[in-house]
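Colleague: from the sequence below, what's the structure:
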Amino acid sequence: MKPVTPDIPALSLRDRLVQYALLTRLHRPIGILLLLWPTLWALWIAAEGMPDLLVLFVFVAGVALMRSAGCAINDFADRDIDGHVTRTRDRPLASRRISAREAVGVTVALALTAFALVLLLNPLTIALSVVALVLAVSYPFMKRFHHLPQVHLGAAFGWAVPMAFAAQTGEFPPPLAWLLFLATILWTTAYDTMYAMVDRPDDLKIGVKSSAILFGEADRLIIGILQALTLVALALVGLLAGLGGLFYLGLGIAALLACYQQYLIRDRNPKGCFEAFLNNNWFGLAVFAGIIASYLFSAG
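Modeller: Down below sits the predicted model:
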């Protein structure tokens, strides 16, 4: 596959920074939010309420930095693919407005900044952050090797959970943390499959692998199963963490949102699938609101 245009234009510093912002999807913060929700779930549960302010700052900033770095390395990995996909052909690297070297440089700068923040935390969290980096950097290349890169993304997003427990408690994450990690993988696989359904026609043409292609006509059913398993796992998290009825109210709202997402993808229309993907932001918020409300208002 050849790049869309052969030359990289000379840009002013301001215009180049704009391209870097587009590269890291700062104009589309949905990825940051989807990574942020399970991080906040974990921090609040680990602290049994409001977490340490330094830990909270490091994780919120780290989420923004690492998601942005992930977008940059993703576009580097897909620089000769994105130009052939309708949804991504205008990305800065695919359209050759910046170079591959610049994308790598942005990735390294953001990842190093995130790592510098992690150095403010305890040694166990620092050690776990190495795994987070490996998962984040390797994810974009997985679509070349197997049909479940969405699961790999789930692990990359979910790794913030054991890190959050380690940062807040100073101890190795308990079974509760790993159950929440599993819930995050299930949820991410479900919503990222919705996202992959948008690109399925283009991906089939160029030979890119995804869960949407693997699941085929069973995609809606499997997404529904993943959503149900996510809700069950979160309910068990609530039980183990001793969360009250308000948590389960939030989880009930999340379940209704999952049903609405099934409605949106009923015809497998790309617009509807993308709307279902975006709607998961409200799913994550509903669960988080339930966690906060439980700690604020439940007796115990």
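Colleague: CA only for contacts and neighbour counts going forward, please
Modeller: Fine.
Colleague: off-centre distance for the helix or strand containing Ala111?
Modeller: Per DSSP states H and E, Ala111 falls inside helix 100-118. With C-alpha atoms, centre = their mean, to the nearest Å as the basis, helix 100-118 stands 18 Å off its chain's centre.
Colleague: same check, this time on stretch 273-292
Modeller: Using C-alpha atoms, centre = their mean, the offset of stretch 273-292 from its chain centre is 12 Å.
Colleague: who's in contact with that stretch?
Modeller: For stretch 273-292, the external contacting residues (C-alpha atoms under 8 Å, 6 or more residues apart in numbering) are 30, 33-34, 37-38, 40-41, 44-45, 49, 191-192, 194-195, 197-198, 243, 246-251, 253-255, 257-258, 260-262, 264-265.
Colleague: another one to check against the first:
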Amino acid sequence: MSAPDETPEPAGTVADAVRGNWVDRWAPEPTRPYLRLSRADRPIGTWLLLIPCLWGVALAAAMDGWRQWDIWIILGCALGAWLMRGAGCTWNDITDRDFDAAVARTRSRPIPSGQVSVKQALIWMVAQMGAAALILFSYNWLTVLLGISSLGLVAIYPYAKRFTWWPQVFLGLAFNWGAILAFAAHSGTVALPAVLLYAAGIAWTLFYDTIYAHQDKEDDVLIGVKSTARLFGAATGKWLGLFLILTVTLMSAAILTALLPTAGPVKLGLALIAPWAMGWHLLWQMRQLDIDDPEGCLKLFRRNRDTGLIAALFLAIGGLV
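Modeller: So this is what the prediction gives:
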């Protein structure tokens, strides 16, 4: 008999999901394996895909003002991030099913645990991509082309850890594409500020995903998977410091190129709080980090939702001035 303070985990739960998440508690039983395949039980990835979109539309709005259409850009990006993150995770689990079966943290995922077949996973992936396409085609044609062009990055990422020590770069290229896409959805063009913002997001991804990768470094050694966590080892702190500096510098450059010389000092000052507030939050994470504490690494990784939203908030305020 279970102790009073212990609640048995529902069948099929994933080891690294948040305990008591909405999928395990409330989702209809037949949908749970598919929602777990999409990481719906772990929303942090959706946030990390959405946040660069918020940066992009907010920076574009800071240049020429917010418009009613921006409400749909934000809502569409939120829905699209949920769907495409789910499709990307499904593809990742299809390609990594043998690796996942060999790692304690991931062997409970739907494919290696037998909850979903590869064929079922492929059908689910296509369904999610189709729903995301309906949202994408509501935007201008430049945004549509940008969205389609990102699929190559999504397809390559799961294989990156097989051939490079820097798979986090490929994740950054894919996860931050929304900064350019949302900027184009608002402005109808791709300008230098959007490219600099995209680069800032890549540096940020290198920061947070290196922390994330330290959870699996021992298993990665055994199965031959590469990562920046393994590459940096004890020097991780120095590399994280470099990524922090790059994130703050590139985002500051994006804001300056977008708003100078037309913006007044109040607008410019508010917008520039974004990278520096983000930088302080990243510095706090570095001070808390113990690379040999997997649970602590996961907690810090999840805190990057707050890091990115801090920047989005001040960029949005800058656009309202």
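Colleague: structure 1: helices as residue ranges?
Modeller: 13-23, 30-47, 53-77, 100-118, 123-138, 149-158, 160-169, 175-206, 211-215, 219-241, 245-264, 270-297 (DSSP state H).
Colleague: what's the closest of the ones you listed to Val85 of structure 1?
Modeller: Val85 of structure 1 lies closest to helix 175-206 among those, at 5.6 Å (C-alpha to C-alpha).
Colleague: mean shift between that closest one and structure 2?
Modeller: Helix 175-206 of structure 1 differs from its equivalent in structure 2 by a mean of 0.7 Å after superposition (mean C-alpha distance after the TM-score superposition for structure 1).
Colleague: residue range for the helix holding Ala111 of structure 1 in structure 2?
Modeller: For helix 100-118 of structure 1, the aligned range in structure 2 is residues 118-136, judged by TM-score structural alignment.
Colleague: give me the mean distance between that stretch and structure 1.
Modeller: Looks like 1.2 Å for stretch 118-136 of structure 2 (mean C-alpha distance after the TM-score superposition for structure 1).
Colleague: who touches that stretch?
Modeller: By C-alpha under 8 Å, 6+ apart, stretch 118-136 of structure 2 touches 34, 37, 76, 79-80, 83-84, 86-88, 90-91, 94, 111, 143-144, 147.
Colleague: again, 6 Å this time
Modeller: Identification of contacts with stretch 118-136 of structure 2 by C-alpha atoms under 6 Å, 6 or more residues apart in numbering yields Gly80, Leu83, Ala87, Thr90, Val144.
Colleague: with mean neighbour count as added columns, please give the helices of structure 1 in a markdown table.
Modeller: Output for the helices of structure 1, formatted as a markdown table (neighbours: other C-alpha atoms under 10 Å):
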| stretch | mean neighbour count |
| --- | --- |
| helix 13-23 | 16 |
| helix 30-47 | 23 |
| helix 53-77 | 22 |
| helix 100-118 | 18 |
| helix 123-138 | 17 |
| helix 149-158 | 24 |
| helix 160-169 | 26 |
| helix 175-206 | 22 |
| helix 211-215 | 20 |
| helix 219-241 | 18 |
| helix 245-264 | 20 |
| helix 270-297 | 21 |
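Colleague: dump the ones you listed into JSON lines; add distance to Thr88 of structure 1 as well.
Modeller: Shown next, in JSON lines, are these (distance: least, C-alpha to C-alpha, whole Å):
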{"stretch": "helix 13-23", "distance to Thr88 of structure 1": "11"}
{"stretch": "helix 30-47", "distance to Thr88 of structure 1": "15"}
{"stretch": "helix 53-77", "distance to Thr88 of structure 1": "9"}
{"stretch": "helix 100-118", "distance to Thr88 of structure 1": "16"}
{"stretch": "helix 123-138", "distance to Thr88 of structure 1": "20"}
{"stretch": "helix 149-158", "distance to Thr88 of structure 1": "18"}
{"stretch": "helix 160-169", "distance to Thr88 of structure 1": "27"}
{"stretch": "helix 175-206", "distance to Thr88 of structure 1": "9"}
{"stretch": "helix 211-215", "distance to Thr88 of structure 1": "17"}
{"stretch": "helix 219-241", "distance to Thr88 of structure 1": "23"}
{"stretch": "helix 245-264", "distance to Thr88 of structure 1": "22"}
{"stretch": "helix 270-297", "distance to Thr88 of structure 1": "14"}
